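Undergrad: I'll drop the sequence and a predicted model, then ask my questions.
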Amino acid sequence: MDSVIDLRSDTVTRPTPAMRQAMARAEVGDDVFGEDPTVLALEERVAKLLGKESALFCPSGTMSNLIAIAAATERGDEVLVDGEAHILHYELAGSAVVAGVQLRNFDAPAAGCPSPEQLASLQRLADPTHEPRTALLCLEQTHNRRGGTVAQPEALARTYAAAAGLGLRVHLDGARLGNAAVYRGTSMATLAQGATSVTLSLSKGLGCPVGSIWAGSLEARERAHLWRKRLGGGMRQVGVLAAAGLWALDEQLPRLGEDHVKARKLAEMLADLPALRADPEAVQTNIVLLQTESGRAEAGVAQAAAAGVG
């Protein structure tokens, strides 16, 4: 089965021999005490890439998103999320269980970015007798459940400005922000410019075995660091993992566009199958969503194999 390419997710990738060599050579220290030079180098580099003052290496994107929410809110606050958001569907209600906040979902356009008018309508009135304080807006770029779609930079900028005008902080779940930047032909810092905090996954399109980066202001990092420790995310000689991230930023980040081309090609190969339908025009980055007719999954798999997709 060595000829089979697993396309379920960009999370099933494995470290390349060169990445493993970089990990083996990593200089390490105790990151709980802030003494791992490789982690510090990774945090500094990602902070610059994302246009933020500081960054924090975390074990996973679920943890870094939870850290971002907990660091930006108080217990009993309300957090606005798109109805298809990863934070809402795939993070086990951690924001409620751990941070003590209420998620309120809203319908959003294809890329999950609300208009200023919609955002204004979502903010609750200042009524501490009955309603929670609307404290945070969470966005997601690229948008997973919406097929890897990317908002227009201008739309993001308008949403950021509207949130600031309403006194809302903004967290950007940028697990695949590198893909978003490549697709829009801009920088990750530009897409995250108005966000209070942003997270970037190292284990998705960048191919690292583990890791996610939280980034934000120096002041916010103090709270984020506290929450990372509280959640058990403080790690010791973790430079071996940070080294994979540094290598990926050099070698994998510039190649993300290749994945977009291949994803579009895959969608084209599957577009005309009667039991499995894909829309090539909807593919913007590295995610291809397939539509199956009820009870036709096996037929779709057989048709895909006949089309050259195993």
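TA: Good, I have the coordinates.

Undergrad: Please count neighbours and contacts with C-alpha atoms only from this point.
TA: Will do.

Undergrad: Residue 146 is in contact with residue 108, isn't it?
TA: No. Residue 146 is not in contact with residue 108 according to Cα atoms under 8 Å; the separation is 10.5 Å.

Undergrad: Now do stretch 251-269: distance to the chain's middle.
TA: Centroid separation for stretch 251-269 versus its chain: 18 Å, with Cα atoms, centre = their mean, to the nearest Å.

Undergrad: whoops, stretch 93-100 was the one
TA: Put simply, stretch 93-100 sits 18 Å off its chain's centre (Cα atoms, centre = their mean).

Undergrad: How about residues contacting it?
TA: Contacts of stretch 93-100 with the rest of the structure, by Cα atoms under 8 Å, 6 or more residues apart in numbering, involve 66, 69, 70, 73, 74, 75, 76, 77, 87, 101, 102, 103.

Undergrad: Now flag whichever of those residues is closest to residue 175.
TA: Proximity of the contacts of stretch 93-100 to residue 175 was ranked by Cα to Cα; the top entry is residue 87 with 11.2 Å.

Undergrad: what about that closest one, distance to residue 129?
TA: Shown here: residue 87 relative to residue 129, a distance of 28 Å by Cα to Cα, to the nearest Å.

Undergrad: so the most centrally placed residue in the chain, which of the three states?
TA: Centroid check for the chain by Cα atoms, centre = their mean gives residue 175 as the closest residue, at 1.8 Å. Put simply, residue 175 is coil when judged by DSSP: H, G, I helix; E, B strand; the rest coil.

Undergrad: what does stretch 298-307 rub up against?
TA: Residues beyond stretch 298-307 that count as contacts (Cα under 8 Å, 6+ apart) turn out to be 269, 270, 273, 274, 275, 276, 292, 310.

Undergrad: wouldn't the second one be in contact with residue 288 here?
TA: Same thing as residue 270. No. Proximity of residue 270 to residue 288 does not meet the contact threshold set by Cα under 8 Å, at 10.0 Å.

Undergrad: tell me, what's touching the two both at once?
TA: Listed as contacting both residue 270 and residue 288 by Cα under 8 Å, 6+ apart are residue 278.

Undergrad: could you pull out the helices for the chain?
TA: 17-24, 37-50, 61-72, 86-89, 94-97, 116-122, 153-166, 177-184, 188-191, 218-230, 239-251, 256-270, 297-306 (DSSP state H).

Undergrad: Could you check the second one and say which residues are buried?
TA: It refers to helix 37-50. Going by neighbour count (16 or more other Cα atoms under 10 Å), the buried part of helix 37-50 is 37, 38, 39, 40, 42, 43, 44, 45, 46, 47, 49, 50.

Undergrad: Pasting the second one now:
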Amino acid sequence: MIELRSDTFTLPTARMREAMLGAQLGDDVYGEDPTVRALEERAADLLGKAAACLLPSGTMANLAAIMTHCPRGSKILVGAESDIYVYEAHGASVVGGIGYEPLPNQADGRILLTDLAAGFPPDPEDPQFALPGLICLENTQNRCGGVVLPSEYLAEVRAFADGHGLPVHMDGARIFNAAVAAGTPVSEITRYADSVQFCLSKGLSAPIGSIVAGSAEFIRGVRRVRKMLGGGMRQAGIIAAAGLVALEETDRLAEDHANARLLAEGLAGVAGIELDPAVVQTNIVMFRVTDPRFSWETFVRAASRHGLRVGELGHGRIRAVTHSGVSKADIDRAVAIVHQVLSEGP
């Protein structure tokens, strides 16, 4: 089976498994796990932040960051196509008493400054309206096809946020994909945000874990929220050890990007598939099935029967994600399966 549903369907490398087996351990709830501390220090250094905190998942990491930034009764300005808004069960509202103001994402992932401005009430003194407490960006932007937000845009949002006295949180689940695609150190991207979340368990191939980074004071708040959410872990060094290896191997993501472009080019040549390879920037390929015999559901099921797993990502689009478990030979096979499925019919 060729697994292209998500880059979370990867196994830790042999080097990660070896590091996990030999990890020095302690109680991370008390800050006594040396391997966790080493990972957090390394992550903070890479992202250009003062401190960092390991959490079990990206969803919890984003939630802890939002709750640390925002008081109850405030709201976050967030993209309507963002993972925070679409896929994280509105945890900020349920747990934190914080509202969401979903704003349109452009095809390139941006939220226009005019749309951000529209998220503010006409009269901030009017108690009928919730006040914005945070701007959330996503980089790369998953539901926009893994696009990288331009640095010029990030600078504009930073200036806008400063002008309105708001912090910026970056959901950088795939932030290292953005850095590799842009050919820049990751700190050049994250410097525009007050806080950043990234996943160790997506393209970086670690088995579990996400990191939140920011100021030292902010991370103290994140640790408190993490504990409240049930995310305090004991001998978490066994997780952190794989994360440390992952951070040494981020350049490997270029291989995933190359495979994604090969996949896009191959799919674009299949009758019944709608796809522009030029829009593929990182490890995510989005396409539509235009063959009238298929719905997206019947196509996904048929592809799975032939040994290819892909998934739908909103608006009837099919998503394929390349990762360390996918080779060039797998890409060739995946294109052949799509061609076979469309040739045979549902």
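TA: That came in fine, so what should we check first? Here the structure is a predicted model, which means the values were calculated and not measured.

Undergrad: Which position in the second structure pairs with the residue nearest to the centre of the first structure?
TA: The pairwise alignment with the second structure assigns residue 175 of the first structure to residue 173, based on TM-score structural alignment.

Undergrad: got the contact list for the nearest residue to that match once chain neighbours are set aside?
TA: Sequence neighbours aside, residue 198 is the residue nearest to residue 173 of the second structure in space, at 4.0 Å (criterion: Cα to Cα, 6 or more residues apart in numbering). Shown in contact with residue 198 of the second structure (Cα under 8 Å, 6+ apart): 58, 171, 172, 173, 174, 175, 210, 211, 212.

Undergrad: Now do the counterpart of residue 198 of the second structure in the first structure against residue 280 of the first structure, distance only.
TA: Counting by TM-score structural alignment, residue 198 of the second structure corresponds to residue 200 in the first structure. In this structure, residue 200 of the first structure and residue 280 of the first structure are 26 Å apart, going by Cα to Cα.

Undergrad: repeat for residue 126 of the first structure
TA: Distance, residue 126 of the first structure to residue 280 of the first structure, by Cα to Cα: 46 Å.

Undergrad: Comparing these two, which shows the higher neighbour count?
TA: When residue 126 of the first structure is set against residue 280 and neighbours are counted by other Cα atoms under 10 Å, the residue ahead is residue 280, at 18 against 11.

Undergrad: what do we get in the second structure for that one?
TA: Aligned against the second structure - with TM-score structural alignment as the criterion - residue 280 of the first structure pairs with residue 277.

Undergrad: among the contacts of residue 198 of the second structure, who's most crowded?
TA: Comparing those by number of neighbours (other Cα under 10 Å), residue 212 comes first, having 32 neighbours.

Undergrad: Would you confirm that that residue contacts residue 60?
TA: No. Using Cα under 8 Å, residue 212 of the second structure is not in contact with residue 60, being 9.8 Å away.

Undergrad: which residues do those two both contact?
TA: With the criterion set as Cα under 8 Å, 6+ apart, the contacts of residue 212 of the second structure and residue 60 do not overlap.

Undergrad: Contact partners for residue 13 of the second structure?
TA: Listed by Cα under 8 Å, 6+ apart, the contact set of residue 13 of the second structure reads 205, 206.

Undergrad: aligned partner of it in the first structure?
TA: Residue 13 of the second structure maps onto residue 16 in the first structure, by TM-score structural alignment.

Undergrad: Residue 26 of the second structure too?
TA: Applying TM-score structural alignment, one finds that residue 26 of the second structure aligns to residue 29 in the first structure.

Undergrad: Contact partners for its match?
TA: The contact partners of residue 29 of the first structure, taken as Cα under 8 Å, 6+ apart, are 35, 36, 37, 236, 237, 238, 239.

Undergrad: hmm, 7 Å instead?
TA: Contact partners of residue 29 of the first structure, counting by Cα atoms under 7 Å, 6 or more residues apart in numbering, are 35, 36, 37, 237.

Undergrad: could I get these as TSV with distance to residue 11 of the first structure?
TA: Output for the contacts of residue 29 of the first structure, formatted as TSV (distance: Cα to Cα, whole Å):
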residue	distance to residue 11 of the first structure
35	29
36	26
37	26
237	24
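
Undergrad: hmm, which of these are the buried ones?
TA: When neighbours are counted using 16+ other Cα under 10 Å, those contain these buried positions: 36, 37, 237.

Undergrad: Look at residue 320 of the second structure and tell me its secondary structure.
TA: Per three-state DSSP, the local secondary structure of residue 320 of the second structure is strand.

Undergrad: surely it meets residue 286?
TA: Yes. At 6.5 Å, residue 320 of the second structure counts as touching residue 286 under the criterion of Cα atoms under 7 Å.

Undergrad: how many neighbours does the counterpart of residue 244 of the second structure in the first structure have?
TA: Structural alignment (TM-score structural alignment) places residue 244 of the second structure against residue 246 in the first structure. Residues lying near residue 246 of the first structure (other Cα under 10 Å) number 23.

Undergrad: In the first structure, where's the longest strand?
TA: Counting residues, the longest strand in the first structure under DSSP state E turns out to be strand 134-140.

Undergrad: Give me the mean distance between that one and the second structure.
TA: Using mean Cα distance after the TM-score superposition for the first structure, strand 134-140 of the first structure ends up 0.6 Å from its aligned counterpart in the second structure, as a mean over the superposed pairs.

Undergrad: In terms of secondary structure, what does that strand contact?
TA: Of the remaining helices and strands, those touching strand 134-140 of the first structure by 3 or more Cα pairs under 7 Å, 6 or more residues apart in numbering; DSSP states H and E are strand 78-82, strand 169-173.

Undergrad: I'd like the ones you listed as CSV, with distance to residue 304 of the first structure appended.
TA: Written out in CSV, the entries for those read as follows (distance: least, Cα to Cα, whole Å):
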stretch, distance to residue 304 of the first structure
strand 78-82, 32
strand 169-173, 33
